[in-house]
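>>> Next come a sequence and a model predicted from it.
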Amino acid sequence: MGELPWIFKLSLAPGLGPVKIKKIADTFDDVKQLSGMDVADISSSAEIDLKSAQIVADTISKKDRSAEKIFKRVQDAGWGICEYGNPNYPELLKEIYDPPPVLYYAGKLSKSDYNSVAVVGTRRATEYGIEAARSIATGLAVSGVTLVSGYAEGIDAAAQKAALDAGGRLIGVLGSALDRPYPVSSIPLMERIAENGVLLSEYPPGASTAASNFPARNRIISGLSLGVLIVEAPERSGALITAYQGLEQGRDVFALPGSIFSLKSRGTNILIKEGASLVVSAEDIVSDLIGRFRSFKINEKVEKEDTCLLSPEEEKVMKVLEDGIMHIDEIMRRVDYPAGRLSVILTKLEMSGAICALDGKKYKKA
């Protein structure tokens, strides 16, 4: 076996953790800079304590049989390892204070997952919450937005299934290792997500599942996303932890309003009172984030005259843009679609590479 990725080796060393490893990775471009370096210099350069610097020096200088076994186990299972600093590491996740040093994944990582929204909520959801989660998740999937969630029963599972049924792409974040999926009842759903997106875990194969894993997992859910939607949650809920972590990470937070008499909506109503954006549809979220979405061409050689893949609504917008650069207000006047619906259509066309967004809310055909 060749030399293992050095961040991968550090991630398995006890006593370091995500924050210190991020400091080390941001300070040193590769392991060659660290090789033979004095412990005191490692400490001062990366701004970590001497004990941690010693762990770094020891880890990179020695062969680690247990790390080799884990690496081989991942390869044999057909999974992947993406370490912090790898070009394929999710861009948004790199921004947070404590990104996972390593992501173990089943499925495929994609740059287009930059356009992601987390959808989470209570396990003990009401019929209202389930139906709302399905409706909004379907709308996000149809708009080309990647949905991020955990694997809790209730809101999370309802949103994931709806997005899959709509042909959407998903990121599922586990609070356990890939070989110890939890909850077991969600394994069929996890398999579907691996086929239509990617499953992620920061825990190596064989790692035990602790209760503390799940609050820690929530920072990854919000960290991967441009925005976080809380569909339904009581006042004390893990979903609210995700919302507040999203705020700390600079993410937009959205909440679905609920009855003032429902304990299951008390958390979301509080979020709205504290300043979260009130939403009732996927269009509300897309309209709010449209300026931050990026365009990703799935196929660089797209025949611009081939409109067979466009919906009638999209064809109508493309027809209007044949007249040249146009402000969104003028497009809306000509097609006569509601603002929220038009925003969704424009986002889909932009992400497919069919149109380009310009300054001043103007658009043109690509």
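Perfect, thanks for sending it.
>>> Only C-alpha atoms from now on, for both contacts and neighbour counts.
OK.
>>> quick one: contacts for the nearest residue to S11 once chain neighbours are set aside?
Spatial nearest neighbour of S11, excluding adjacent residues (C-alpha to C-alpha, 6 or more residues apart in numbering): P101 at 5.9 Å. Going by C-alpha atoms under 8 Å, 6 or more residues apart in numbering, P101 touches I7, F8, S11, G17, P18, I21, K22, E83, Y84, E202.
>>> Going by distance to P215, which of the residues you listed wins?
E202 (12.8 Å; C-alpha to C-alpha).
>>> want to compare, so here's the second one:
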Amino acid sequence: MNLFSSELSNIFDNVVSPLHEASAYEALWNREGATFKKISDKFKDAENVRPSDLVPESEIEEYKEKLLKLLREYKINNLGIRLRGTLDYPERLTDDQNPLELFYFQGLWDLVFSPSVAVVGSRKVSEEGKRRTRKIVKHLVEDGFTIVSGLAEGVDTEAHTTALKLNGRTIGVIGTPLTEYYPKQNKELQSYIRDNFLLISQVPFIRYSNQSYKYNRYFFPERNKTMSALTKATIIIEASDTSGTLTQARAALQQGRKLFILNSCFEDPDIRWPAMYEKKGAIRVRSYDDIRSVLMEDIA
């Protein structure tokens, strides 16, 4: 369901207007105390409810104008949405504790249905961690998997760029709206993925633009839950005990996804999380065969 083409306002159909629902969703997000959990809770006890059912028409029209103005300002074209309950919404996302009701994308939507694996880890990755990322991604690409990551510094950047160098497929799931680039040095990389592959964001445009980084930073761990739900498995290259990557580790196990942790993490005496997650069902990776055997079994 595409929101915008050359004419931003000509997007209505007989069943549901993407712009109408996106405007209602943006309005819900701009209410005080809104979070993914609180918004998700509004839909859990009611069947066939859309964002527009929860927002007065006058408020929807107000936010429609705000949203269109912002998108024109940033020259955002070919923007699409996915709305829970419609045919194109990935059913896998409902495995999350708080499924997204609506999110945005740009690029080749069909990539979301390809077999995919998330490769994530520390922003301040070591040189050895970069080497391990390249090696893992090379094997995954050779086995036909799409590489999903979050376009952050460190492991994410290494995962995306390696996939591209190997003519593989990649999907970026970002922690900002599609109007933003974070970190700034990944602007070219993000634009390339948007134009040639797939870029996904669950972050509301208007709420993000109206608040400071102090509050916007909470969108980043939330996108990790989405990355996990979208993929067959998550592979963690490196992470500290306080890393946001562990949000994805928890989500993967809660969602019934495979969680792989490189053996080098277990050998690091400064962190304790690998052993804890192994007890909960994570798989220790001593060689790529430990990953391949599990993933290929799932495909078969």
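That came through fine. Computed from a predicted structure; not experimentally measured.
>>> still on that earlier bit, buried ones among the contacts of P101 of structure 1?
The neighbour-count test (16 or more other C-alpha atoms under 10 Å) marks I7, F8, S11, G17, P18, I21, K22, E83, Y84, E202 as buried among the contacts of P101 of structure 1.
>>> Nearest the geometric middle of structure 2, what residue?
Against the mean C-alpha coordinate of structure 2, by C-alpha atoms, centre = their mean, the closest residue is V173 at 3.3 Å.
>>> secondary structure class for that one?
strand (DSSP: H, G, I helix; E, B strand; the rest coil).
>>> Structure 1: which residue goes with that one?
By TM-score structural alignment, V173 of structure 2 lines up with V173 in structure 1.
>>> residues contacting that match?
V148, S149, G150, Y151, L199, L200, S201, R217, I220, I221.
>>> same check, this time on T86 of structure 2
T86 of structure 2 touches nothing, counting by C-alpha under 8 Å, 6+ apart.
>>> Then the one 5 residues further on?
The neighbourhood of E91 of structure 2, defined by C-alpha under 8 Å, 6+ apart, contains no residues.
>>> Map P221 of structure 2 across to structure 1 for me.
So P221 of structure 2 corresponds to P215, using TM-score structural alignment.
>>> Look up how far I171 of structure 1 lies from its match.
17 Å (C-alpha to C-alpha, to the nearest Å).
>>> Please say which of the two ends up with more neighbours.
I171 (29 against 15; other C-alpha atoms under 10 Å).
>>> how about T245 of structure 2, what's its match in structure 1?
In structure 1, T245 of structure 2 lands on A239 (TM-score structural alignment).
>>> Pull out the buried residues from stretch 18-29 of structure 1.
P18, K20, I21, K22, K23, I24, A25.
>>> That should have said stretch 285-298 of structure 2, apologies.
For stretch 285-298 of structure 2, by 16+ other C-alpha under 10 Å, it's V285, I291, L295.
>>> Among these, which one sits closest to L67 of structure 2?
Looking across these and measuring by C-alpha to C-alpha, the closest to L67 of structure 2 is L295, at 40.9 Å.
>>> Show me the helices in the stretch 1-150 of structure 2, by range?
Ranges of helices within the stretch 1-150 of structure 2 are 18-29, 36-44, 57-73, 127-142, based on DSSP state H, counting those that start in this stretch.
>>> Isn't G85 of structure 1 up against A25?
Yes - assessed by C-alpha atoms under 8 Å, G85 of structure 1 is found in contact with A25 at 7.0 Å.
>>> How about the contacts made by P183 of structure 2?
L151, A152, E153.
>>> what do you get for A357 of structure 1?
A357 of structure 1 neighbours (C-alpha under 8 Å, 6+ apart): E350, Y363, K364.
>>> So which of these sit within helices?
E350 (DSSP state H).
>>> Give me the buried positions along stretch 163-172 of structure 2.
A163, L164, G168, R169, T170, I171, G172.
>>> nope, stretch 51-61 of structure 2 is what I meant
Buried residues in stretch 51-61 of structure 2 (16+ other C-alpha under 10 Å): P51, S52, V55, I60.
>>> out of these, who's nearest V141 of structure 2?
Looking across those and measuring by C-alpha to C-alpha, the closest to V141 of structure 2 is P51, at 38.1 Å.
>>> wait, doesn't that closest one sit right on E26?
No - counting by C-alpha under 8 Å, P51 of structure 2 does not reach E26; the two are 9.1 Å apart.
>>> what's around the closest residue to S228 of structure 2 other than its chain neighbours, how many residues?
Closest residue in space to S228 of structure 2, ignoring its immediate chain neighbours: A252 at 5.5 Å, by C-alpha to C-alpha, 6+ apart. Neighbourhood size, A252 of structure 2 [other C-alpha under 10 Å]: 27.
>>> So which bits of the strand or helix carrying A252 of structure 2 are buried?
Take DSSP states H and E as the rule and A252 of structure 2 turns out to sit in helix 245-254. Neighbour-count burial for helix 245-254 of structure 2 flags T245, L246, T247, Q248, A249, R250, A251, A252, L253 (criterion: 16+ other C-alpha under 10 Å).
>>> Show me what that helix packs onto, helices and strands only.
helix 219-230, strand 233-236, strand 258-262 (3 or more C-alpha pairs under 8 Å, 6 or more residues apart in numbering; DSSP states H and E).
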